[in-house]
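> Could you look at this predicted model? Sequence included:
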Amino acid sequence: MTNPDPLIVTTVEEAVASEKPPSVGRLLTFIFPATLGLIALFQGIQQILIPSQVAQLDPAHKVGVLALMTTFVAITSMIGIPLGGALSDRTRSRFGRRTPWILGTGVVSSVLMIAMGYSGNLVLLAVLYTALWLTSNMYQGAVTALLPDRVPEARRGLAASIIGLATPIGLLVGVAVAGAAGPFWGYVIIALVVAVTALLLVFGIREESSVDLPPQPKRESGTWIASVGHFLHAFADHDFRLAFISRFFLSLSYATATGFLYFTLSDYIGTENLPGHSVTGAVTIVDVVLVIGWVAIATFGGWLSDKLQRRKLFVGIAAVGLAVTMFIPIISPTWTGILVFALFAGIFIGTYFAVDLALMSLVLPDKLSEGRDLGILNVATGLPTILSGAVAGLLITFAGGYAALYVFGAICALISGVVVFFIRKVR
């Protein structure tokens, strides 16, 4: 039966489609710094602040403690991203669907970071770290949902590449700030960046009220197993599953090889072989080189994928290229070898993430749950980042030391590159 009044909106999908979004340029102007702040949070804490705090509080067991802590926060990371997207999908407020969650989780994350700066024991640090990863990943879930909300499909390659540039730059900012400012002020400065960029985002691209949007269709109540099954319903889609698997293994490859960079440089390359005998300074230099490779290719890759309307080709070649790159530190376990590795890793990672976000947005099976489903796909990035600590700890301890990280990374990247070519509905 057709709607007798064309002005009446009857579904969430029609309502969202009827909103007039801000221009893509304006959207990216504000979403870029918000994403940058979030990446600075993740990388500054993971690469510098947490390892240095753990090493200070328990130097004898630093590898095991760090691996245990990152295993704990893996659970909240896995829950937080899709939860942020799903809750924002269902939110009805005069401020819109995404805004309340972006603002709320951004501010709470900033408060938790400052509290971590005051933490003087491992138990409290672990509790705050876990809580932070829940709120910051919920923040990511709500922010990422803006891409399918506001960007036309034909321009998603360019949009994804520009948003993707926030990752290497945010990494550089986070590591540089954490390294220069130290544990307390590092947390404080990054917390302020996250809070300010969240405020700029919600006020710069104001959402229309969602109060009058019809609620999402209700489903019949059932067991908690049925609830989980409903939440993960997107995995029934063939292309969604493969996209998740490809991103998961690529992210696990990269995160495992670089997540213990602080200890890799100090123990594998040797502190005496680093510039100025400074591990923190060496981490910053490696990240700068990686960012140079990433930035040099990212925007061009996204633009070209839009031009050719080819996503899988770029993503697959980048993943296989990263697999080959993983052998450089094994062949040349030197400071020079690490720098060459960082450059090529940046080029291939930049190519991958310049196009991958656009590909992810094109395999979402349900228009009404794009925030939730894109959040689930983002778990394939966030979860490996956290799990990499436990994986790396096991590889270093039981599987041949730091060189094993790169062998494992090569295998994972190759799996990612092969799997993506089996996606059907995206070229």
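That came through fine.
> Could you use CA atoms for every contact and neighbour count after this?
Fine.
> what's the next secondary structure element after the longest helix anywhere in the chain?
Under DSSP state H, the helix in the chain containing the largest number of residues is helix 156-204. Counting by DSSP states H and E, the next helix or strand C-terminal to helix 156-204 is helix 224-231.
> just checking, next helix/strand downstream of that next one?
Taking DSSP H and E, what comes next after helix 224-231 is helix 238-258.
> Okay, buried residues for that next one please.
239-240, 242-258 (16 or more other C-alpha atoms under 10 Å).
> Give me the contact list for that helix.
234-235, 319, 326, 356, 360, 363-365, 377, 379-381, 383-385, 387-389, 391-392, 405-406, 408-413, 415-417, 419-420, 422-425 (C-alpha atoms under 8 Å, 6 or more residues apart in numbering).
> cool, and stretch 261-276?
In contact with stretch 261-276 (C-alpha under 8 Å, 6+ apart) are residues 47-48, 51, 277-283, 333-335, 402.
> which among these gets closest to residue 177?
residue 48 (9.5 Å; C-alpha to C-alpha).
> Now do the contacts for that closest one.
Here residue 48 is in contact with 175, 178-179, 262, 280 (C-alpha under 8 Å, 6+ apart).
> just to revisit the earlier point, of the contacts of stretch 261-276, grab the buried ones for PyMOL.
Per 16+ other C-alpha under 10 Å, the buried members of the contacts of stretch 261-276 correspond to this PyMOL selection:
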select buried, resi 47+48+51+279+280+281+282+283+333+334+335+402
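> take the one below as the second:
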Amino acid sequence: MNRPAPIGRRWMTLFTLAWLVIWMAQLTPLQLLLPLQLDSQTSDDGDRWIHSVVVSGLILGIGALAGVVAGPLAGAASDRTDGSRFPSWLGGRRRVWAFGGSWGIALFLALTGLAHRPWLVAICWVGVSVAVAVASAAFTAMIPDQLAPDQRGAASAAIGSSQALGIVLGVGTVVVLGLDVLPGYLVLAALVVVVGTWASMGLPDRPAPRSELAIGITDRPRWASLRDRDFCWMLGGRLIANVGNALGTSLFLFFLLYGLHQDKDAAEDNLLILIVVYTIFVVGSSVIFGMISDRRGHRRTLTVVAAMVQACSGLVILAHPTYAVTMAGAALMGVGYGAFMTVGLAFATDLLPHVEDHGRDLGIVNVSAALGQLVGPMLGAGLVAAVGGFWLVFAMACVLSVVGGLMTLGARNTDSAPAVVEPTSSADAGSARK
């Protein structure tokens, strides 16, 4: 198989910007807008705050289930999209799905901001989750479509670092500008429309040879990748470790309000500080470990170590739950999660079992991460309700991070081999044999 040509700075810039707005659209509501919106609708001015936490977790969990279904289906549809039948501006397999997903995110974000009842919020958030899954599946499939193995760590680092940066930019925009819930949603929707359209149309997406399209393939079972042992161990570890991360981060606002008993304005300001600290370490860790994995390999080992570092953050907060210690835990969580997401995604692309199903299989990989981030709050809400506090949340975050790392060990080690330069002449061939 021919190695893809090296990608340039423009490709990486557009790819990073696409993921930046996707993460802003998904995680800013999760961290700030949805909790504020639902707290105002269900908590009775704080008298029923546990009820508010539970409602928020349930809505995020419902959205997660919708994303679980939508991501792989959208990826599979893009694998089977015959771009030769489209106008050239619509691209090959991925562009139409990236474009449609971006506009779907924007539409449902606006509708979520307008929803004035919890059940309406739930319906609209399902729409956001489905659209995020569609766009994510399309953009992620561009990695194996267009990148050589020794460039996939850099692209994975772009996804991981833009995730953390997206939280900071999204929450920071809402807090610094003093936006209410509805204007916050509308600003996010506008950003997704502009940047998502630009990235969708700007990234290359040439029609694939019909031999690479997953059309009429009958020589293996449907969803054959889920019968691949290594692929499944990787997926399981990615899911569980992401649940551990979400338990440690997604309830920060409620933890500041009702665990550390801060007032609303102080909690919002301190949440932004926590997110900035977390982001700095996620971005640094993503870039550094992405480069290491491209140059040295050892992706499975690095993924496992990263999960263990993430686990330590829960222990730190559990041991001494103060705001200062929570900041230290956020930094430690950022180091572990940044490395885990970056190297883990590059490891996942190495394990993809069937070239014709890259979009679908990477849709499953994305779902395993997104499901962890969205199921985590639902599980955390149940743990808070069970004990009337947050200590069990951080304890479980530690346990699940360790379990996710150990599960990743079940997949085979697939260090990417250095590029082999083919001889271009008989003389070169003779020299190579010597």
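Arrived safely. Note that the coordinates shown come from a computational prediction; the quantities given were computed from them, not determined experimentally.
> May I have the TM-score of the superposed chains?
The TM-score (TM-score structural alignment, normalised by the length of structure 1) is 0.89; 401 aligned residues with a C-alpha RMSD of 2.2 Å.
> Number of residues surrounding the counterpart of residue 290 of structure 1 in structure 2?
Counting by TM-score structural alignment, residue 290 of structure 1 corresponds to residue 278 in structure 2. By the measure other C-alpha atoms under 10 Å, the count of residues near residue 278 of structure 2 is 27.
> how far does whichever helix or strand residue 278 of structure 2 is part of sit from the chain's center?
Under the criterion of DSSP H and E, residue 278 of structure 2 resides in helix 264-296. Its chain's C-alpha centre and that of helix 264-296 of structure 2 lie 14 Å apart, by C-alpha atoms, centre = their mean, to the nearest Å.
> Now do the buried residues in the next helix or strand after that helix.
With elements assigned by DSSP H and E, the helix or strand that comes after helix 264-296 of structure 2 is helix 299-319. By 16+ other C-alpha under 10 Å, the buried positions in helix 299-319 of structure 2 come out as 299-318.
> in structure 1, what residues pair with helix 299-319 of structure 2?
Going by TM-score structural alignment, helix 299-319 of structure 2 sits over residues 311-331 in structure 1.
> chain center to the matching stretch: distance?
Worked out by C-alpha atoms, centre = their mean, stretch 311-331 of structure 1 lies 19 Å from the chain centre.
> quick revisit: put together a markdown table for the contacts of stretch 261-276 of structure 1, with distance to residue 41 of structure 1 on each row.
Formatted as a markdown table, those follow (distance: C-alpha to C-alpha, whole Å):
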| residue | distance to residue 41 of structure 1 |
| --- | --- |
| 47 | 10 |
| 48 | 11 |
| 51 | 14 |
| 277 | 26 |
| 278 | 22 |
| 279 | 20 |
| 280 | 17 |
| 281 | 19 |
| 282 | 20 |
| 283 | 16 |
| 333 | 29 |
| 334 | 29 |
| 335 | 27 |
| 402 | 25 |
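> in the helix holding residue 278 of structure 2, what's buried?
267-268, 270-272, 274-294.
> and what of stretch 61-73 of structure 2?
Quick answer for stretch 61-73 of structure 2 (16+ other C-alpha under 10 Å): 61-68, 70-73.
> out of the residues you listed, who's nearest residue 195 of structure 2?
Among the buried residues of stretch 61-73 of structure 2, and counting by C-alpha to C-alpha, the member closest to residue 195 of structure 2 is residue 71, at 20.8 Å.
> and the closest one, what pairs with it in structure 1?
Looks like residue 71 of structure 2 aligns to residue 81 there (TM-score structural alignment).
> State the distance from its match to residue 177 of structure 1.
25 Å (C-alpha to C-alpha, to the nearest Å).
> Pull the distance from stretch 356-367 of structure 2 to the chain's centre.
That offset, for stretch 356-367 of structure 2, works out to 13 Å (C-alpha atoms, centre = their mean).
> which part of structure 1 lines up with it?
Going by TM-score structural alignment: stretch 356-367 of structure 2 matches residues 368-379.
> what's in contact with that stretch?
Taking C-alpha under 8 Å, 6+ apart as the rule, stretch 368-379 of structure 1 contacts 12-13, 77-78, 81-89, 140-142, 144-145, 148, 216, 234, 243-244, 247-248, 360-361, 364, 366.
> again with stretch 127-142 of structure 2
By C-alpha under 8 Å, 6+ apart, stretch 127-142 of structure 2 touches 15, 18-19, 22, 26, 63-64, 66-68, 70-72, 74-75, 78, 94-95, 97-102, 104-106, 108-109, 358-360, 362-363, 366-367.
> Show me the helices in the stretch 1-150 of structure 2, by range?
9-28, 34-42, 49-79, 95-114, 118-146 (DSSP state H, counting those that start in this stretch).
> Dump those helices to CSV, plus distance to residue 199 of structure 2.
Below are these laid out as CSV (distance: least, C-alpha to C-alpha, whole Å):
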stretch, distance to residue 199 of structure 2
helix 9-28, 5
helix 34-42, 27
helix 49-79, 17
helix 95-114, 9
helix 118-146, 9
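> So which of these is nearest residue 331 of structure 2?
helix 9-28 (18.1 Å).
> what does that closest one contact?
Against helix 9-28 of structure 2 from outside (C-alpha under 8 Å, 6+ apart): 102, 105, 109, 128-129, 132, 135-136, 139, 155, 158-159, 162-163, 165-167, 169-171, 188-189, 191-192, 195-196, 198-200, 202-203.
> show me the contacts for residue 406 of structure 1.
Applying C-alpha under 8 Å, 6+ apart, the residues near residue 406 of structure 1 are 256-257, 326-327, 329-330.
> so which of these comes closest to residue 126 of structure 1?
residue 256 (20.5 Å).
> Give the equivalent position in structure 2 for the closest one.
In structure 2, residue 256 of structure 1 lands on residue 247 (TM-score structural alignment).
> can you check residue 64 of structure 1 too?
If you follow residue 64 of structure 1 across to structure 2 using TM-score structural alignment, you land on residue 54.
> Its match contacts residue 386, correct?
No - applying C-alpha atoms under 8 Å, one finds residue 54 of structure 2 not in contact with residue 386, separated by 10.8 Å.
> So for those two, which sits in the more crowded spot?
residue 54 (20 against 11).
> Not including adjacent chain positions, what is the nearest residue to that one?
Leaving aside its sequence neighbours, residue 54 of structure 2 sits nearest to residue 381 (C-alpha to C-alpha, 6 or more residues apart in numbering; 4.9 Å).
> What helix or strand is the one you found located in?
helix 358-387.
> The very next helix or strand once past that helix vs structure 1, average distance?
Using DSSP H and E, the helix or strand that follows helix 358-387 of structure 2 towards the C-terminus is helix 391-408. Taken against structure 1, helix 391-408 of structure 2 registers an average deviation of 1.0 Å after superposition, with mean C-alpha distance after the TM-score superposition for structure 1.
> Which part of structure 1 matches helix 391-408 of structure 2?
Under TM-score structural alignment, the match for helix 391-408 of structure 2 is residues 403-420.
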